[in-house]
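Asker: Next input, structure requested:
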Amino acid sequence: MSSWADSLTPARMRRVAVVAPRAALRDTLVRVADAGCVELDHADDADRGAPGPAARRLQALGARPARPLLSATEPDLDALRRQGRADLLAGEAELEAHRQAAVLHGDVAALAGWCPAADLPRLAGLLADVGGAVVPLRPPRGTDPPTRLAEHGTVRRSLLPLVRTYGTVPYADVDPTLPAGIAYVVMFGMMFGDAGHGLLLLLGALLLRSGRVRRLAPLRKVWPFLAGAGVTSILAGIAYGEFFGPTGVLPVLWLNPMDQPLRLLVSAIALGAVLLALAYAAGIVNRWREGGPGRALYASSGIAGAAVFLGLGGLAGGAALHTPALLTAGALLAVTGLALAGTGLFTASSGGAAGALQTGVQLFDVVIRIGSNTVSFARLAAFGLTHAALGAMVWQGTTALAGAGPAAFVAAAVVFLAGNALAFALEALVAGVQALRLEFYELFSRVFDAEGRPFRPWHVPTRTAGHEDVPAPHSTEVTT
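Answerer: Modelled structure (predicted):
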């Protein structure tokens, strides 16, 4: 249970100080850099002072290494320059910058930063070997820790770009990676509902996983994401009776999009309403974690907004079902939600008549957005219907040609292959973009109310012992 709960929150961060005797500061920083689990303060500060010896030699060398390295022992910088070792000079330049940023007190030097709590025991053991230590600190008031989302597991790693493309999850918020990925592939499958096309996606995912196509190697990590989209497309195609179009290979288990477009439309909007309700639930949790119960109660993406959403849903359901009790309950809930949201918006405004006017406009926007966002999920049905229509056109052209002789049969095969290739490429692009749009604008806009800061640990690997071929310095230029 704990591991499941941990997967829904960013990694717990601790404010720490890396402490070492001045004589052991370099060795300590080498261990920190090699561990790659500490984000040190002032790492991006451009006003540290004049460049250090390694930085000056790197500038003179005029090279930009793709991967900086550090030597376990302090090297001869002139020897590195003569050998053209821009990688080692770049690593030493970064180390110099952190040494310059260290706070000195007598014979002790310290640098503050952030480290994942789970990595603290390992880091402490590494630093103890060279006389350093890592000391937990109280976080600065008003400063949020950086965010590092969990990357364990092949599936999670394939879904992370979906969230990171939108922004950085605030440290206090829940991690929506897995739910967002599931919502995306479900919406994609509903629009790309063809078992044959979904099977091609699944085969493409397995090809990516195999790594046999070198040009596609950079995309290998997203194979589970593509496989999930393929599986949901297959399931939707089975429900629609679509296998490379209405070929009759599969029976219709649920509905034929071409025969029952209204039912598909209602189903799409109902799915959208469920997803919006889940987004509001996540938004309530996030607002509570960000600002306490008051923030969760009055925020338009919190309890107040959820009450308006549910109230409007009750009004719509009561009107459709001719149920006065549901109409009354929906109206009361919507009014209560608007009152709560209005209180929060007016409190955040400048007050007075201008604040009241601003609050009124914002409340109107809340209502309009709920309605438009819910109806926006109708595109799941619209593009699912478009996919089915394209498949039907290709299949009709194929069957019309197939019975007109041998030459026409070949033409029918060409029409079937080319038509399905075109439909596959077009609809995969459209469904992918539209699912992303719904994810970002309709769902994430309620889940997130702010943006966090990504965790950027300092990581410079230490050169392996087998390559320790740079002589030690005859004289060392020390910067602190």
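Asker: For the rest of this, base every contact and every neighbour count on C-alpha atoms.
Answerer: Fine.
Asker: Tell me how far Leu159 lies from Leu202.
Answerer: Leu159 sits 16 Å away from Leu202, going by CA to CA, to the nearest Å.
Asker: Let me know the helix or strand that the residue nearest to the spatial centre of the chain is in.
Answerer: In the chain, the C-alpha nearest the mean C-alpha coordinate belongs to Val163, at 1.7 Å (CA atoms, centre = their mean). Assigned by DSSP states H and E, Val163 belongs to helix 154-166.
Asker: buried ones in that helix?
Answerer: If you call a residue buried by 16 or more other CA atoms under 10 Å, then helix 154-166 has these buried ones: Val155, Arg156, Arg157, Ser158, Leu159, Leu160, Leu162, Val163, Tyr166.
Asker: Please provide the structure for the following sequence as well, for comparison with the first:
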Amino acid sequence: MSSSDRSHVTWREALWPVRMERVAIVAPSLAMTDVLRQVGGVGVVELSTPADAPLETVSKAAVVRDDVAALAGWMPATLVTELSARLAPHGGVVVRISRPAGVEAPSLLRSNGLRGFLSPVVATYGTVPYRDIDPTPLAAGAYMVMFGMMFGDVGHGLLLLVAAASLYYRRPRWLARFRRAWPFVLGAGLTSVLFGLLYGECFGPTGVVPVLWLEPLAHPVQLLLAALGVGALLLGGAYALAVVNRWREGGWPVALYSSAGIAGGAVFTGLGLAFAGWYGGLDLLAVAGGLIAAAGLALAFAGFLAEVGGGASGIAQAAIRLFDLVVRLGANLVSFARLAAFGLTHAAIGSIVWMGTSRLWAGHPVAAAVIFVVGNALALTIEGLVVGIQALRLEYYELFSRLFQAEGRPFRPWHLPPASREARPCPSGSDEACRP
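Answerer: I've put the predicted structure just below:
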């Protein structure tokens, strides 16, 4: 939506995909072609015909009764009034109708402002179901934090900020095609600078910035524990959002018994509390965690048993799936150890480059400068690419796999084919909906 409509969206509405309305395009049968030409020109209504179907095909699909033609479809609720006003001079009107039972509305993520640049991190994974939370801001934030923890270096982060500015201003011009990536590069640069300050790294252990937290190579165990802690927080957040999604998808039974709902969240939380109690010598906390985990396991087992049916074979399958749930929880948490592993790798590369530079500087300053520049260039490009992929992998496999249990249907509005389309501006407030 454009800025003119943004004020009409509350913070609660912004948590979900764009609200869709089931509508009927109604017009006198003789005027239906002209009305559809207007509809296809702005491209804000999804019809039962393909999104690129010719005008004649769409016109024939209309239902005609007593010289009145109608076509049903979906469109963003905020645009109904405006489109109806646009069709009125041509004899058409947009009528809100009831939604068919059991039919899921198409999903459209918001594309206004910065959010539109961030949405590809979710859209690349799949289409968010219409009833589910749109996790775009949280997912983008988690990605940037994980990237920074694996790529902590003030100097490299500043270079990423320069790259983000180049993408934003399209300088040089060949970067224009990659402009949509500028918020991710900007966020990655900021978090890299932040963790670089915490690690005391600036183009390696040069001493340019002080160590505010720990040196990765000197304290690998502490870094590993911190990575697991970050992973636990992210998994906990994913479970919290997943409970909301399960409730909206199937009500409280699904939310309660799903392994990606309250049951799975209780197992994860209980095991975490039990471990913390054991590690800290807090017996009461350990017992409470064990009870919470046991309750979660019982709920998950009941959910699995309901899915596979009763009998001996059903019990066996449910037990196997329950064992798999526990194993996967441990494996998912351990996966976040790569935040520390790649952070150590990045620090090791920087240390090697700086060591070679400092040893050659006295006798061979030119060779030292070449090593410094080439070494950091390789670390920035190769390590940056690897870290970017690893952060995306953690996002998709460890977080999104819990958040989404089904895939939605993308909103595909009908447009006039290019040969028959007239140059018409989109209605105010339809930035996102006017995209094919």
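Asker: helices or strands next to the helix holding Val163 of structure 1 in the packing?
Answerer: Packing partners of helix 154-166 of structure 1 (3 or more CA pairs under 8 Å, 6 or more residues apart in numbering; DSSP states H and E): helix 177-191, helix 223-240.
Asker: Can you check what angle separates the longest one from helix 177-191?
Answerer: Spelled out, that is helix 223-240 of structure 1. 40 degrees (axes from the mean of the first three to the mean of the last three CA atoms, to 10 degrees).
Asker: how much does the helix or strand following helix 223-240 of structure 1 stray from structure 2?
Answerer: As assigned by DSSP H and E, the chain's next helix or strand after helix 223-240 of structure 1 is helix 261-298. Averaged over the aligned pairs, helix 261-298 of structure 1 sits 0.5 Å from structure 2 after superposition, using mean CA distance after the TM-score superposition for structure 1.
Asker: and the next element down the chain from helix 261-298 of structure 1?
Answerer: Next along the chain from helix 261-298 of structure 1, counting by DSSP H and E, comes helix 303-321.
Asker: Give the other helices and strands that that following helix contacts.
Answerer: helix 261-298, helix 324-348, helix 352-376.
Asker: before we move on, back to that, list the contacts of the residue nearest to the centre of structure 1.
Answerer: Val169, Pro176, Thr177, Ala180 (CA atoms under 8 Å, 6 or more residues apart in numbering).
Asker: Tell me the residue in structure 2 aligned with Gly352 of structure 1.
Answerer: Under the alignment (TM-score structural alignment), Gly352 of structure 1 maps onto Gly311 of structure 2.
Asker: and if you look at Phe440 of structure 1?
Answerer: Phe440 of structure 1 maps onto Tyr396 in structure 2, by TM-score structural alignment.
Asker: Just give me the match in structure 1 for Ala224 of structure 2.
Answerer: That one is not Ala; residue 224 of structure 2 is Leu. In structure 1, Leu224 of structure 2 lands on Leu265 (TM-score structural alignment).
Asker: what's around its match, how many residues?
Answerer: 21 (other CA atoms under 10 Å).
Asker: Counting neighbours, what do you get for the nearest residue to it once chain neighbours are set aside?
Answerer: Take Leu265 of structure 1 and drop its neighbours on the chain: the residue closest to it by CA to CA, 6 or more residues apart in numbering is Ala381, 5.0 Å away. Ala381 of structure 1 has 23 neighbours, counted by other CA under 10 Å.
Asker: can I assume Ala381 of structure 1 is in contact with Gln260?
Answerer: No - Ala381 of structure 1 is beyond contact range of Gln260, at 10.5 Å (criterion: CA atoms under 8 Å).
Asker: rewinding a little: what's the counterpart of the residue nearest to Leu265 of structure 1 in structure 2?
Answerer: By TM-score structural alignment, Ala381 of structure 1 lines up with Ala340.
Asker: Assess the claim that its match and Met149 are in contact.
Answerer: Yes - taking contacts as CA under 8 Å, Ala340 of structure 2 lies within contact range of Met149: 7.5 Å.
Asker: what's the helix or strand for Ala411 of structure 1?
Answerer: If you go by DSSP H and E, Ala411 of structure 1 is part of helix 406-437.
Asker: If you could redo that for Pro136 of structure 1, that was the one I meant.
Answerer: Pro136 of structure 1 is part of strand 133-137 when elements are defined by DSSP H and E.
Asker: Can you point out the helix or strand that includes Tyr171 of structure 1?
Answerer: Counting by DSSP H and E, Tyr171 of structure 1 is found in no helix or strand.
Asker: picking that back up, as a markdown table, the helices and strands packed on helix 303-321 of structure 1 with distance to Pro146 of structure 1 would be great.
Answerer: Shown next, in a markdown table, are those (distance: least, CA to CA, whole Å):
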| stretch | distance to Pro146 of structure 1 |
| --- | --- |
| helix 261-298 | 14 |
| helix 324-348 | 27 |
| helix 352-376 | 31 |
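Asker: ok so, going back, next, format the buried residues of helix 154-166 of structure 1 as a markdown table and append distance to Phe455 of structure 1.
Answerer: Converted to a markdown table, the buried residues of helix 154-166 of structure 1 look like this (distance: CA to CA, whole Å):
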| residue | distance to Phe455 of structure 1 |
| --- | --- |
| Val155 | 21 |
| Arg156 | 17 |
| Arg157 | 16 |
| Ser158 | 19 |
| Leu159 | 18 |
| Leu160 | 14 |
| Leu162 | 17 |
| Val163 | 15 |
| Tyr166 | 16 |
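Asker: Quick check: the aligned residue for Gly342 of structure 1 in structure 2?
Answerer: By TM-score structural alignment, Gly342 of structure 1 lines up with Phe301.
Asker: And that match, how far from Ala316 of structure 2?
Answerer: In this view, Phe301 of structure 2 and Ala316 of structure 2 are 11 Å apart by CA to CA.
Asker: Thanks again, I'm all set now.
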